[in-house]
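S.K.: Could you look at this predicted model? Sequence included:
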Amino acid sequence: MRVLGIDPGLTRCGLGVVDGRAGRASMVAVGVVRTPADAEPAQRLIFLETELGAWMDRFSPEVVAVERVFADTNVTSVMTTAHATAIALLTAGKRGIPVVFHTPTEVKAAVTGSGRADKAQVTVMVTRILKLAEAPRPADAADALALAICHLWRGAATARLEALARAGAR
């Protein structure tokens, strides 16, 4: 399975493409989209859509895994993250690619074993799991890879269990 992990953000949006299955993963690509800081918000969102679309077209993911936005005291930050999340949904939806959401705690638990891990621990484990020569930088890129790994290891299994449950209910 090929998963595109997206760590949404209007200033920096982390992207990571991973191939694999539960217990095995290999990195295909990693990067960060940086929107022009001096552009109007609408132009930044258009830029983000173009870049995300290019990644989806180039790497043909079977699913897109996005970090679920959580409430914070900084409403402005939450809103811009939500805008970037909407662009990820829109871009994948236009291509017929399913989108799944994973919470930060779920992602941390999947890659480190602890839902309370810090960013440094997540980056170390992503580097180990994917057998990378060096840690992905910046943290947004490592977070995107962690999202993809999380979906490979947890989301795919959850989807199989849900399909079995639906089949058994018939």
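M.R.: Looks like it came in fine.
S.K.: drop to CA atoms for contacts and neighbour counts, all remaining ones
M.R.: OK.
S.K.: Around residue 70, how many other residues sit close by?
M.R.: Close neighbours of residue 70, defined as other CA atoms under 10 Å, add up to 10.
S.K.: can you check residue 57 too?
M.R.: The number of residues packed near residue 57 is 12, by other CA under 10 Å.
S.K.: How much space separates it from residue 94?
M.R.: Residue 57 sits 11 Å away from residue 94 when distances are taken as CA to CA, to the nearest Å.
S.K.: Below is structure B, check it against A:
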Amino acid sequence: MSLRVLGVDPGLTRCGIGVLDAGAGRGAHLVDVGVIRSDPDDGIDRRLLRISGGLREVIERHAPDVVAVERVFSQNNTPTVMGTAQVSGIAILLAAERGIPIAMHTPSEVKAAVTGSGRADKKQIQAMLVRLLGLPGPPRPADAADALAIALTQLWRGPGPVRLDSSGGARTSAQTVWADAERSARRARDTSTSRS
């Protein structure tokens, strides 16, 4: 059974999402990529509600085994950091409600995993995603590409249990059963739809 990862590049205006299935070796297969948008003219409550609804729909449609989120890092633009942190919290909460393990990666960890350099720029990351995933072109906008890079970083973490949090708790047997049942239901639904 293949491991499925949802990568989330949290943002209040554009929240990137990228879903990958693990392939043989270090291979990966693209399942979905895009962004969930909110209107900057709306109030924060409406914007967070829009992002939450979009993330919920992606999680329910793809039933990921892991949700990987870019870790919020300090920068000078406080409003951007606040929006990013709020969207990160939503992604983590939605995964936790479903018993899906979460992982967090810093931007430099993602750059190093995908390109081999923690100082790579967005064009280098996009070029590597095109090559590694066999894409016809780089995912647009950049938030979508970043989400795929986050998912790929999680796929390449190596063997062993996925960590729920910094305390090192592994997925419980109940969470494993739930994830297996959800994955089976999704694949049965996909098979049924393709026959119609």
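M.R.: Received it, and whenever you're ready, just let me know what you need. Treat the numbers as computed from the prediction; the structure is a model and nothing was measured.
S.K.: From residue 139 of the first structure, how far off is the equivalent of residue 121 of the second structure over in the first structure?
M.R.: In the first structure, the residue paired with residue 121 of the second structure according to TM-score structural alignment is residue 118. Per CA to CA, residue 118 of the first structure is found 11 Å from residue 139 of the first structure.
S.K.: When these two are compared, which one has more neighbours?
M.R.: Neighbour totals were compared for residue 118 of the first structure and residue 139, and residue 139 leads with 17 against 11 (other CA under 10 Å).
S.K.: Quickly note the distance from that one to residue 33 of the first structure.
M.R.: Distance, residue 139 of the first structure to residue 33 of the first structure, by CA to CA: 13 Å.
S.K.: Over to residue 74 of the first structure?
M.R.: Residue 74 of the first structure sits 22 Å away from residue 33 of the first structure, going by CA to CA.
S.K.: Neighbour count for the two, which is higher?
M.R.: residue 33 (19 against 8).
S.K.: ok, for that one, nearest residue in space, not its chain neighbours?
M.R.: residue 13 (5.1 Å; CA to CA, 6 or more residues apart in numbering).
S.K.: in the helix or strand containing that neighbour, what counts as buried?
M.R.: In the assignment (DSSP states H and E), residue 13 of the first structure maps to strand 12-21. Neighbour counts over strand 12-21 of the first structure (16 or more other CA atoms under 10 Å) mark 12, 13, 14, 15, 16, 17, 18, 19, 20, 21 as buried.
S.K.: Which member of these is positioned nearest residue 4 of the first structure?
M.R.: Closest approach to residue 4 of the first structure among the buried residues of strand 12-21 of the first structure (CA to CA): residue 17, at 4.5 Å.
S.K.: Return the residue of the second structure aligned against the closest one.
M.R.: Applying TM-score structural alignment, one finds that residue 17 of the first structure aligns to residue 19 in the second structure.
S.K.: Helices of the first structure, residue ranges please.
M.R.: 41-59, 75-94, 104-112, 119-129, 139-150, 156-168 (DSSP state H).
S.K.: Any chance of JSON lines for the ones you listed, columns distance to residue 68 of the first structure?
M.R.: Converted to JSON lines, these look like this (distance: least, CA to CA, whole Å):
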{"stretch": "helix 41-59", "distance to residue 68 of the first structure": "17"}
{"stretch": "helix 75-94", "distance to residue 68 of the first structure": "8"}
{"stretch": "helix 104-112", "distance to residue 68 of the first structure": "7"}
{"stretch": "helix 119-129", "distance to residue 68 of the first structure": "16"}
{"stretch": "helix 139-150", "distance to residue 68 of the first structure": "10"}
{"stretch": "helix 156-168", "distance to residue 68 of the first structure": "17"}
